[in-house]
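K.L.:
Turn this into a model:
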Amino acid sequence: MRTFRAAVTGAVTLSLAFAVTACGGGTADGSGGSDSRPRTLTYWATNQGPSLEADKRTLLPELAKFEKSTGIKVELEVIPWSDLLNRILTATTSGQGPDVLNIGNTWSASLQSTGALLPWDAKNFGAIGGKDRFVESALGSTGAPGQDPAAVPLYSMAYALYYNKKMFADAGIAKPPTTWDEVDAAGRRLREDGKWGIGVEGSNLANNIHQVFVLGKQHGADFFTPDGKPDFTSDGAVAAVKQYVDLMGASKIVAPGDAEYAQNQSLSDFAKNRTGMVLWQTPSQTFAAQGMKPEEWGVVPAPVPSGTPGSGTRTNSMVAGINISVFKNTRNLDGALRFVKFMTGDEEQILLNKTYGSVPPVKTAQADAAFGTASLAVIRDTLATSAAALPQVPEESQFETVVGTAVKKLFADAAAGRPVTTESVRAELDKAQQQMPKK
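P.N.:
Here you go, the predicted structure:
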């Protein structure tokens, strides 16, 4: 899921009954009228570009292409990330939702547990060309282990460290950092130059989770036990959260105002030479929307203690991305499967991922030269060697909410000059754990 993107606006309970009323376009025969041929699908797309209107400009010509080849009209709605999860949850209970929808890949197991999404068994995967077309790391974020996936990978992303070349040169920083110690040192050099070291979005709950999950992996923590119980107060989890908040509190290389930043707000400071570094996923559109030219920023893998991410070393990103799903009670299943096949075909995968600055999760599309640029190569290699999926448990979306909120509270403390200690971090994480559903 993008950082971008997504803060769950309240704790949600996903043990919801799935209503049997029909959703999506078409009548019981899939036609939307007396003609037996399927004619209409409704599609909820995620906000991948710099605005909802930009997404419509990207997607509408592709949907017209699909209609021309199949005769199936697709009614599009692009939904902002701040509304998406609640919209989906409402649809799972009312049955009044789309035929096809995009979801943040971290929500796959949570939404799977509602029973509302079509399981992607061998037959359904066969209808779109087979499961083996997709990269293994992307398939790892499509639902709970041991169950048929609830979604199909659509866009793949990973975090990397982006740095402002002018600011680095002005501060005399010779090379971009690859370890957390080097991030701290570069940040302090930038502070001496009157700038801020690295940007965060302390009020962006999902981004908080993405960063502390990765740091947790680096500290040997998973936030859930092997049997799926919350484990937010382990020494590793506490150390991860404290390390992240200490970028503002102890190291003072993050501006106190970042505690209030929500989705995408850190990018303006980066583009306007106020902050030297950001951890981000898809720079090509988001940086350009801030007026940055590609030659003005550089990229290296996100930092790890060793400086050498890769297989057998340390995680440096969560497996970010967008999945595409089908509501199980669609009245146009054939049309929905044809649309998913279209969206995951090589032509669309190359075009859309190139536009959005992401990497195709389809192996043959990923091999296209468009994804060999320096920035996308870092993302592609990270996904292949050093990224981990967030816990695929039914309570994952509540985890994003309660722990993301705890991190937000700790950033507020740091911004106000209040001490952030191991004890205060553990106390906030304990409060978060108490809000999780009891098993």
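
K.L.:
use CA for all of it now, contacts and neighbours both
P.N.:
Noted.

K.L.:
can you give me the helices for the stretch 151-300 of the chain?
P.N.:
Per DSSP state H, counting those that start in this stretch, the stretch 151-300 of the chain carries helices over the ranges 165-170, 180-192, 205-218, 235-246, 266-271, 283-289.

K.L.:
which parts of the first one are buried?
P.N.:
So that's helix 165-170. For helix 165-170, a neighbour-count test (16 or more other Cα atoms under 10 Å) marks K165, M167, F168 as buried.

K.L.:
now the fourth one
P.N.:
Judged by neighbour count using 16+ other Cα under 10 Å, the buried positions of helix 235-246 are G236, A237, V238, A239, A240, V241, K242, Q243, Y244, V245, D246.

K.L.:
contacting residues for the fourth one?
P.N.:
What that stands for is A239. Neighbour list for A239: G216, H219, T422 [criterion: Cα atoms under 8 Å, 6 or more residues apart in numbering].

K.L.:
wait, the second one sits on S234?
P.N.:
Spelled out, that is H219. No - using Cα atoms under 8 Å, H219 makes no contact with S234, being 10.1 Å away.

K.L.:
residues making contact with stretch 336-346?
P.N.:
So stretch 336-346 is contacted by 41, 66, 99-100, 124, 127-129, 154, 324, 326, 348-349, 362, 364-365 (Cα under 8 Å, 6+ apart).

K.L.:
Quick one, which of these are buried?
P.N.:
Buried among the contacts of stretch 336-346 by 16+ other Cα under 10 Å: L41, F66, D99, V100, I128, L154, I324, V326, E348, Q349, V362, A365.

K.L.:
SS state for the second one?
P.N.:
At F66, secondary structure determined by DSSP: H, G, I helix; E, B strand; the rest coil is helix.

K.L.:
how far away is it from K431?
P.N.:
49 Å (Cα to Cα, to the nearest Å).

K.L.:
what do you get for P305?
P.N.:
29 Å.

K.L.:
Between those two, which has more neighbouring residues?
P.N.:
Remark: of P305 and K431, P305 carries more neighbours, 18 against 15, as counted by other Cα atoms under 10 Å.

K.L.:
quick one: contacts for that one?
P.N.:
Neighbouring residues of P305 by Cα under 8 Å, 6+ apart: T179, W180, D181, Q218, R314.

K.L.:
for comparison, sequence B:
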Amino acid sequence: MKARRTLAGLTGLIVVGLGLTACGADESGSGGAGSSLDVLVQANSIYPEQQRKWFSDVSAKFAADTGVTVRFETFASPNDELTKIQTSVLSGQGPDIYSLGTTFTPTAYATGAFVELTADDWAKIGGRDKFLPATLGISGPEQGKEVGVPFASRPFVMAYNKELLASAGIDKPADSWDGLREQAKRLTTGGRYGLAVAYADSFDPWKFIWAMDVQAGNPLVTGGTLRLDDPTTLAAYRSYLGWLATDKVVDPAAVGWKNAQAIAAFAAGKAAFLPMVSATSKVTLDASAVAGKYAYAIMPTVPPGASAVAASGRPATSILSGDNLVVAKYSKNKDNALKLIKLLTDPEMQGTYYKTFGELPTNTEAAGALSGDPALAALVESSSKAVGTPFSGAWSQIQLALVNVVVQSIPTLSAGRIDEAKLRSLLAEAQKTGQAALDKAK
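P.N.:
Have a look, this model is predicted:
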């Protein structure tokens, strides 16, 4: 009951349809032949066919090893992810294992509905030492109170077209957001744009706003106080939305783009820069028209309107990003869940996952095997300079509120302008919603 009350307080929602079946847990709890595990993961919109094959391969290997069938189901957006967590916790049934974005791990922890890993649990997975230390940074509020097992590392960087920059006399990407905007203006010509940005993506927009705020000295959450009404947040939205509305350095069609479409535009040579992208793009780009013509760089660390990182700011290149695996307490198959997590985080499977999807390993041995690849240098640098989002059960709601500001701005953005009054109103509403979530999470 405590977990149910906690989650209801975190989200401010009441789930009325609890028709989710307990399709994952083995009713006998024996974990023998004929039993099954349900695993919830994010749908991969960039590589859907590869993901389906990976599901099949993992299930076949695990069944051969243990006699246990693995069944995968997917979520498509952060809202879908949050709803799935909420529904399963309230009903006490659902997936055995969840693959959650790192920023949603605090919400999962706050519910009290997921297994807090003991020393014995870590041993069954292969030990904490098998993981890169940085990837454990958002597994829980502190060591000994962790629910998340690092599965994939996803530091964000910016891809750029080396040939286009060279033809414009630009040596390297700017280290400030204002400088990047000016470079993008020089590179917007002849039907080609300076930037490829996915304004309609459910996951990307808030990360730009967060990074610019942190660089400007506003971490968004200070103690129990939300600061979306800070001038730095308004400036961040003006900059981000302005790339399309006022600077005209983004294809107008980008108001409807998801991440995959932004990557496709860059891959076709239709944009010079592709900011807020991870190593997952490498698989696509290496098989595209820009193969051999692109490189990665860390994103700007100087906030809009400034020439240096604020004295109270941090040069954040990326959120501490990736996926964590968590086990539901209601699962009747915990031992097999830990066995599957061990398989998924062992070197061989981690290497296969990287080659298939471009997701960097969290396993120390698998990551070491990639250390000699110069194409990944910027990703390694970004990972070392990444900053974790607040470990608060309210963060998922704040994240959704940040995205909603962009969603609600799309109509005026489509018309090629920013409605200042509406933007301020949307930020005020996001502040109210986010602060209420923080208050309930206390």
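
K.L.:
still on that earlier bit, the buried residues of helix 165-170 of structure 1 into a markdown table, with extra columns for distance to E136 of structure 1?
P.N.:
Listed next are the buried residues of helix 165-170 of structure 1 as a markdown table, based on distance: Cα to Cα, whole Å:
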| residue | distance to E136 of structure 1 |
| --- | --- |
| K165 | 34 |
| M167 | 38 |
| F168 | 37 |
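
K.L.:
about what we covered before: quick one: closest of the helices of the stretch 151-300 of structure 1 to L117 of structure 1.
P.N.:
L117 of structure 1 lies closest, by Cα to Cα, to one member of the helices of the stretch 151-300 of structure 1: helix 205-218, at 22.4 Å.

K.L.:
so how far is that closest one off the chain centroid?
P.N.:
Distance of helix 205-218 of structure 1 from the chain centroid (Cα atoms, centre = their mean, to the nearest Å) equals 11 Å.

K.L.:
ok and it relative to helix 235-246, angle-wise?
P.N.:
On the basis of axes from the mean of the first three to the mean of the last three Cα atoms, to 10 degrees, helix 205-218 of structure 1 is oriented at 130 degrees to helix 235-246.

K.L.:
Show me what helix 205-218 of structure 1 is packed up against.
P.N.:
Using 3 or more Cα pairs under 8 Å, 6 or more residues apart in numbering; DSSP states H and E, the elements in contact with helix 205-218 of structure 1 are helix 235-246, strand 317-318, helix 396-415.

K.L.:
so which of the ones you listed comes closest to A384 of structure 1?
P.N.:
Minimum separation from A384 of structure 1 across those (Cα to Cα) falls at strand 317-318, 10.9 Å.

K.L.:
What sits closest to the counterpart of Q265 of structure 1 in structure 2 if chain neighbours are left out?
P.N.:
Using TM-score structural alignment, the equivalent of Q265 of structure 1 in structure 2 is Q261. Excluding its sequence neighbours, the residue lying closest to Q261 of structure 2 (Cα to Cα, 6 or more residues apart in numbering) is A198, at 7.3 Å.

K.L.:
Just give me the neighbour total for the one you found.
P.N.:
Using other Cα under 10 Å, A198 of structure 2 has 25 neighbouring residues.

K.L.:
which one in structure 1 is aligned with it?
P.N.:
Under TM-score structural alignment, A198 of structure 2 pairs with E201 in structure 1.

K.L.:
got a list of what its match touches?
P.N.:
By Cα under 8 Å, 6+ apart, the contact list for E201 of structure 1 reads N207, N208, D258, A259, E260, Y261, A262, Q263, N264, Q265, S266.

K.L.:
Go again with 6 Å.
P.N.:
Contact analysis of E201 of structure 1 by Cα atoms under 6 Å, 6 or more residues apart in numbering lists D258, Y261, A262.

K.L.:
Against G434 of structure 2, how distant is the nearest residue to C23 of structure 2 once chain neighbours are set aside?
P.N.:
Using Cα to Cα, 6+ apart and skipping residues adjacent in sequence, the residue nearest C23 of structure 2 is G94, 6.3 Å away. Counting by Cα to Cα, the gap from G94 of structure 2 to G434 of structure 2 is 28 Å.

K.L.:
In terms of neighbours, single out the busier of the two.
P.N.:
When neighbours are counted by other Cα under 10 Å, G434 comes out ahead of the other of G94 of structure 2 and G434, with 27 against 24.

K.L.:
For that one, what is the enclosing helix or strand?
P.N.:
Assigned by DSSP states H and E, G434 of structure 2 belongs to helix 420-441.

K.L.:
Out of the contacts of A239 of structure 1, which end up buried?
P.N.:
Listed as buried from the contacts of A239 of structure 1 are G216, H219; burial here means 16+ other Cα under 10 Å.

K.L.:
if we can go back for a sec, identify the farthest-apart pair in the contacts of P305 of structure 1.
P.N.:
Pairwise across the contacts of P305 of structure 1, and taking Cα to Cα, the largest span is found between D181 and R314, at 15.1 Å.

K.L.:
Give me the more crowded residue out of these two.
P.N.:
R314 (24 against 15).

K.L.:
How about the residue opposite that one in structure 2 once aligned: what's its closest non-neighbour residue?
P.N.:
With the correspondence set by TM-score structural alignment, R314 of structure 1 lines up against P315 in structure 2. Excluding the flanking residues, the one nearest P315 of structure 2 by Cα to Cα, 6+ apart is T301, at 4.9 Å.

K.L.:
Cross-check the contact I'm expecting between the one you found and R314.
P.N.:
No - the pair T301 of structure 2 / R314 is not scored as a contact, 8.1 Å apart, by Cα atoms under 6 Å.

K.L.:
What separation is there between the equivalent of H219 of structure 1 over in structure 2 and V302 of structure 2?
P.N.:
Aligned by TM-score structural alignment, H219 of structure 1 pairs with A216 of structure 2. As judged by Cα to Cα, A216 of structure 2 and V302 of structure 2 stand 8 Å apart.

K.L.:
Same check on T222 of structure 2?
P.N.:
Distance, T222 of structure 2 to V302 of structure 2, using Cα to Cα: 21 Å.

K.L.:
now the helices for the stretch 1-150 of structure 2?
P.N.:
Per DSSP H, counting those that start in this stretch, the stretch 1-150 of structure 2 carries helices over the ranges 2-11, 48-66, 78-91, 105-111, 119-125.
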